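# Show me how the following folds:
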Amino acid sequence: MNKKINQILAFDTIKQHLTEYVASPLGQEEIVKLEPATTFEEIQNWQEETEDGVKLLRIRGGMPIPKMDNIQPHIKRLEIGAVLSGVELAQIGRILSATTDVVRFFNQLKEDEIELFQLYTLSTALVHLPEVDCLIRQSIDEDGHILDDASPALKGIRTGLKKSEAAIREKLDNIVRGKQAKLLSDAIVTMRNDRYVIPVKQEYRTSFGGIVHDQSASGQTLFIEPQSVVDQNNRLRQLQIEERQEMDRILAEISNAIAPFSVELLQNMRILGRLDFTQAKAKYGREIKGSKPIINTENHVYFKSARHPLLDPDTVVANDIMLGKEYQAIVITGPNTGGKTITLKTLGLLQLMGQAGLQLPVDEESEMGIFTEIFADIGDEQSIEQSLSTFSSHMTNIVHILDKLTPETLVLFDELGAGTDPQEGAALAIAILDYVGTTGAYVMATTHYPELKAYGYNRKGTINASVEFDVETLSPTYKLLIGVPGRSNAFDISKRLGLETVIIDAAKGMIDAESQNVNEMIEDLENRRKMVETEYLEVRYHVDEAESLQKDLEKSVADFYQEREQLLEAARQKANLMVEKAQDESEKIIKDLRNMQLTGQHSGGIKEHQLIDAKTQLSQLHQEELTHNKVLKKAKAKQQLAPGKDVMVASLGQRGTLIEQYDDNHWQVQMGILKMKLKTSDLTLTQAQDEPVTKRVTTVRSSTQSHVSTELDLRGERYESALAKVDQYLDAAILAGYPQVTIIHGKGTGALRQGVNDLLKGHRSVKSFSLAPANQGGSGATIVLFK
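All right, here's what the predicted structure looks like:
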């Protein structure tokens, strides 16, 4: 693809923005080489790489890519037998360490079964060299200094150096702080020629003996190595030479160990650079709120809500841009500064970015094409040096473009035919568009010529478009309207600015009827479009609302059936347990009776067949419970709730009196001083205490009495259900006489906690409430004090 288009459409600027997100020069080199691809396979691979990077950025915060240097020069030196410096080895060590971290990172992703398109294949090409990595880590630090533990000999030498330096400094410090300090220009110990010296006044140069290494600029101070430390300085110098020799030996040993792996090291460096580049693409995609486009091999372009990536994201107007499916040419008309040129550049730049593997600032499911060339004639390219006018410059560029057109070419013309006589310019523009159409190339052109509005209607595969202009505010809206040509707003604008009506009417009379009819037709089309758009938005709102309600209803129904089945199963199991317990007790009684009969305690009073019949009836009771629970149904049917009757509230373990019935499922019950609304299923009729017992009734009771806890756990409850439980629980706790209770609502989003607080504020029996201490749940629980 031609290089000029990168500059015209600002693709080079996009590359500069990418460099802000790379961590190493290796990634920058990948950005410098970045050019749009022209084959489906390559574009697809690049887009999938970027999508992988976006996914890893989202779920893992990105890949562990550190700052790295280009080690290719170091490898070349190794290949000719050179010994690398500590800094060079440290740079290679960073490549090896990064390789280890990245390999471990991708192995963990595989264990977690994270699916990726391309990066697993790329990462498996990394060669892990743990022995070489360990050798460098043990010998060289990150700044390239050789560590003491690089070898036993080096450690011994450096230990001797420290001791020697300490002894020399101690001896010189005694001089500096002793009686001879008055002979010195300054009470310090310094170094000259890698040897320790002291500053001595010129007149006392013979007082210390030794060697003079330097003097001050005035000559009044001499830097003397006293005779008393000459031997020690000589020993120190010898140790320094031995240290240098040992360090050279270590560097040579490490260099020789690395040399056989030069190919693997270069391969790792390139892969890490590619991963760094991929991560930079992902970060840039996140910055522009981009998405992965669908690659359309038939060059059907559909950018949904496309935004120019270099404009302010807070003010840029998103537009749908479509080209290639129903039409291969778009002619955009409209006023200046309305956004026509930006639309051209947005289409071209997004195509370049997509073909370069970058994500695009468009909505999901957008489609891009594959163009082997993108040409553009945009802006004023007047050349003073070549003595070319604006028209001549444009025409020279257009001639060059027309010579290279193919069916896989995208052409962008800005103000086609401008700069010359309007009639001739319009004719040239139409002829050029016709020629482009015969080649099968795709084209988007902007123009002011009214003749091209009719061209968009009459030519097959061509459509008009315009940029909207708000006459009320006298400003463009930058909204692209496909299928509606732009109209001149000169008369409307002039009228709003105060131009006399008589002048405007005279001007209207000077234009021909055909042009006037075209403008009126365009105005009518715009009005119809706005009306349809308003109706569409209204219908879309109602459709979205209906879909939301349907989803809520379906979920509620599903939850209802699931909860109903769970409650039925729980009730069935509880009933069966009660029957089984009663049966066990009955069998024990029967067994005892049989034993008593056998022992003669009730001779002739109990018959065997009577015992068998009793046991059979108990067994049948158990089967009914297991199947349809008919006994409970019959007992329930006999209950006739009515106002004034006494009932037992099962959930509270309290007696009450029925006041009135709210509906089929709820009654108002008086319990002491409290009146509560309770479910019918929670109520059981009880006999009045003064009512004579006319019938013997056998009942099965739970071994434990109803009990109200001092805590209410609402975690996992739905909002409305939870608040209903709180209201009911507060009344039960007051009846139980508790001074305070704890309501556990969890932290979550805080909505349930706020709902509980609002309920507590309005409850007449609540004295105060507050969040629980940290060791009792903190903000996940509320403690309630009663009056």
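
# drop to CA atoms for contacts and neighbour counts, all remaining ones
Noted.

# residues in contact with the helix or strand hosting Ser392?
Ser392 is part of helix 390-402, with elements assigned from DSSP states H and E. Under the contact criterion C-alpha atoms under 8 Å, 6 or more residues apart in numbering, helix 390-402 has outside partners 375, 377, 380-383, 417-420, 436.

# Any idea how many residues pack against Ala150?
A count of nearby residues for Ala150, using other C-alpha atoms under 10 Å, gives 19.

# Now show me the structure for the sequence below, then we'll compare the two:
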Amino acid sequence: MNERMLRVLEFNKITEQLSNEAATSVGKELSLRLTPNRSLKAVQKLQDETDEAVTVLRLNLSVPFGGITDIRPSLKRSVIGGVLNPNECLEIANTIYGGRKTKQFIEKIEADISLLKELIQQIDPLQQLEQQIKKCIDDQANVLDQASPKLQSIRSSIRTYEARIREKLNSYIRTKSKLLSDAIITIRNERYVLPVKHEHRSSFGGIVHDQSSSGQTLFMEPNALVELNNELQAVSVQEEQEIQAILYKLTEQIAEQQDTLYENVKVLGEADFIFARARLAQKMKAAMPKINDAGIIKMKQARHPLIPHSEVVANDIEIGNEFHTIVITGPNTGGKTVTLKMVGLCTLMAQSGLQIPALDGCELSVFDHVFADIGDEQSIEQNLSTFSSHMTNIVSIMDQVNDQSLVLFDELGAGTDPQEGAALAMSILDEAMEKGARVIATTHYPELKAYGYNRDKVINASVEFDVESLQPTYRLLIGVPGRSNAFEISTRLGLKQSIIERAKNHIGIDSKSVESMISALEQSKRQAIKEYEDAHNLLLESEKLKADLEQKWKQFDEQREALYKKTEEKAEKALTNAREQAETIVKEMRLKQSNSTMKEHEWIEAKRLLDTSMPRLSNRQADNNVEHKDEILKELQKNDEVLVKTFNQQGTILEKISSNEYFVQVGMMKLKIQRQHLKPLKKETTYVEKQTTPIKSQSLIKPQLDVRGLRYEEAMHELEKYLDNALLSGFNQVTIIHGKGTGALRKGVLKNIENHPHISSYRVGSMNEGGSGVTIAEIK
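Coordinates of the predicted model:
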């Protein structure tokens, strides 16, 4: 992008704001060097990176960029042979640590931030180098004693000499305090001295290293300390030499890793730069734009990025789809130039990976060039008029413009004769349109108000002016050309009505028609906006009503389920009572069996009473078990297979007695059963319906029962039930498998069979039937 265009649109102010959001010097540098990108793919990646960082910030997470500095100058010095000082080494260690912490932090984030994670994967932890530096240098950039055994020994000697020197000086203070200006020990020229009064110089004795500003105090080194101070200085020189050796070794280790360190700094700076873009987006309350390369700009409630949010007026703007040129007319200070700069600046921001201050769903295009001719750039040095200055710039623009250009003209054709200027403006707009550029132009010329009606892909727009308050509203009205409002403003300011009426007579019929048309368009626009707002409010109310209804339906559904649950709990209690009644019926049946011979029809009737004593659950549960409610209406035919619901047994239709009664063969028995107790079965299908009560469903009866492994009482209970069902199923013979074992089960089975009224005989199984582990009973 042209540097002049970036300056005219004040893009540098955006980069300055961006740099203030960066946490590191590297990130600040990248922010200040930011320029728009012209590749659709690259711009989309930049936007995706910014959006991922915004996602992290929305989670109230703060990336730990602390301690990271631009160590690249130090790395360069290490490579060319320089020895890094302790502070430089410490900065490198802190940057390594900061990079590792940043990498760990981003890796732990569970949100979908694949681009950020891919970026920080390039960071090398370099933990060993960091530990080596921290072993030698503390957090205040001091070389530690343990940096080397030799340095530790030297510093031990230094502390010994210092202690001896201080001991001697303290003895001087005690014995010759009257000769001293102050009872303190101080250092001059790296040697320990005492402050001696000037008049006692000769009596004190020693070397003078300095004096006070008044000359009344001399800083003297006693003769007895000269040798000790000399020895201390010698050891101090050894200390400095050892420190330099340690720093040289550290510098060599750093130089060996300089490529990796360079890459770490680059990645960390890039990550900081991305998060700076995200923080700026949050401050601007910006949104991620959709990016295209078709020249389409579509923004809802877009705001100028450099105007405070509390002061700026948001506007909708669209270009590049139905129309490619917008001509904005209206009074001065109405916001036309602000609109131009807003569109241009938002485009540059989007192409730089920055989110824009507009509502979600905004769309911006990637342009090869953004051209702007804005403001009075008259050059006194070149003695150019305003018109000449603008035209020089426009000539340069028209030489470069193409179908991948966005062109912004402010007061096109201004500064010369109105008729010639208007004609020139229309010609320039025609040329730009022919080249396929997207153009937004502002003008005062009334001739251009009709321009949009005579050209395809061109639309008029204006900035609204409130005649009542005599103030612009800064609202952009697309599709409505601007009015001068001169008569209305003059009337509000108190100009005589006679003068205004005389002025209206001087206006031509065409001008009056245009003004009337504009007035009608403005009124229609306001009405449309009002209707849109009413419709939007109605939509919001409808959505709220829908949400309330959904919430109430959910509450109703929960209450209904609770009632169902409560009902089923009551049913369960009823079933428990029913089971107790059933047990009573069974006991009575057993008693009858033992006292007298029970006839077949009495047994079946008792069985029916047992089944029907079980209460049904709620209709809801019962309905779930009925597959076809209309099956009651279906007429059954002779030989149809049916399920007798009351016995849960399979049978065959023998004949129809009446419209609602049939003779049914169930095993050996022929029964009269009503239609509602019969369910048709598909042919060649063996079926036993699952009962609608919680009683355990019976499976189809087999000709044998295996009671091995059961406890005695349980086995006897199963045997009783089995013999009852075998009788109903029409079996002539059944096999009871009880095993040999201790013989307890066999004795129980034989005792039960002996007392059963419907067992005619029984025998032990043959060898091929299971031997003494099996008893075979004949049913009469």
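
# TM-score them against each other, please.
With the length set by TM-score structural alignment, normalised by the length of the second structure, the two chains reach a TM-score of 0.74; 621 aligned residues with a C-alpha RMSD of 3.0 Å.

# mind putting the contacts of helix 390-402 of the first structure in JSON lines, neighbour count, distance to Ala217 of the first structure and secondary structure included?
Below are those laid out as JSON lines (neighbours: other C-alpha atoms under 10 Å; distance: C-alpha to C-alpha, whole Å; DSSP: H, G, I helix; E, B strand; the rest coil):
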{"residue": "Phe375", "neighbour count": "26", "distance to Ala217 of the first structure": "70", "secondary structure": "strand"}
{"residue": "Asp377", "neighbour count": "22", "distance to Ala217 of the first structure": "70", "secondary structure": "strand"}
{"residue": "Asp380", "neighbour count": "13", "distance to Ala217 of the first structure": "66", "secondary structure": "coil"}
{"residue": "Glu381", "neighbour count": "15", "distance to Ala217 of the first structure": "65", "secondary structure": "coil"}
{"residue": "Gln382", "neighbour count": "15", "distance to Ala217 of the first structure": "66", "secondary structure": "coil"}
{"residue": "Ser383", "neighbour count": "12", "distance to Ala217 of the first structure": "64", "secondary structure": "strand"}
{"residue": "Gly417", "neighbour count": "25", "distance to Ala217 of the first structure": "79", "secondary structure": "coil"}
{"residue": "Ala418", "neighbour count": "20", "distance to Ala217 of the first structure": "77", "secondary structure": "coil"}
{"residue": "Gly419", "neighbour count": "16", "distance to Ala217 of the first structure": "76", "secondary structure": "coil"}
{"residue": "Thr420", "neighbour count": "13", "distance to Ala217 of the first structure": "79", "secondary structure": "coil"}
{"residue": "Val436", "neighbour count": "22", "distance to Ala217 of the first structure": "82", "secondary structure": "helix"}
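
# Just give me the closest of the residues you listed to Glu608 of the first structure.
Distance to Glu608 of the first structure across the contacts of helix 390-402 of the first structure (C-alpha to C-alpha) is lowest for Phe375, with 108.4 Å.

# so what corresponds to the closest one in the second structure?
By TM-score structural alignment, Phe375 of the first structure lines up with Phe371 in the second structure.

# Excluding chain neighbours, what is closest to its match?
Leaving out its chain neighbours, the residue that sits closest to Phe371 of the second structure by C-alpha to C-alpha, 6 or more residues apart in numbering is Val407, at 4.7 Å.

# what do we get in the first structure for that neighbour?
Aligned partner of Val407 of the second structure by TM-score structural alignment: Val411.

# quick one: contacts for that match?
Here Val411 of the first structure is in contact with 374-376, 441-444 (criterion: C-alpha under 8 Å, 6+ apart).

# residues in contact with the closest residue to Ser39 of the second structure other than its chain neighbours?
In space, and not counting its chain neighbours, Ser39 of the second structure is closest to Val366: 7.3 Å by C-alpha to C-alpha, 6+ apart. Residues counted as contacts of Val366 of the second structure (C-alpha under 8 Å, 6+ apart) are 38-40, 43, 291-295, 347, 351.

# ChimeraX command for the buried members of those?
Those of the contacts of Val366 of the second structure that count as buried under 16 or more other C-alpha atoms under 10 Å are selected in ChimeraX with:
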select :38,40,43,291,292,295,347,351
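
# closest to Ala574 of the second structure among the contacts of Val366 of the second structure?
Out of these, the member with the shortest distance to Ala574 of the second structure (by C-alpha to C-alpha) is Ile291, at 68.6 Å.

# about what we covered before: go through the contacts of Val366 of the second structure and name the one nearest Pro195 of the second structure.
Gln351 (70.1 Å).

# In the first structure, what sits opposite the closest one in the alignment?
Under the alignment (TM-score structural alignment), Gln351 of the second structure maps onto Gln355.

# can I assume Leu247 of the second structure is in contact with Asn87?
No. Judged on C-alpha atoms under 8 Å, Leu247 of the second structure makes no contact with Asn87 at a distance of 10.6 Å.
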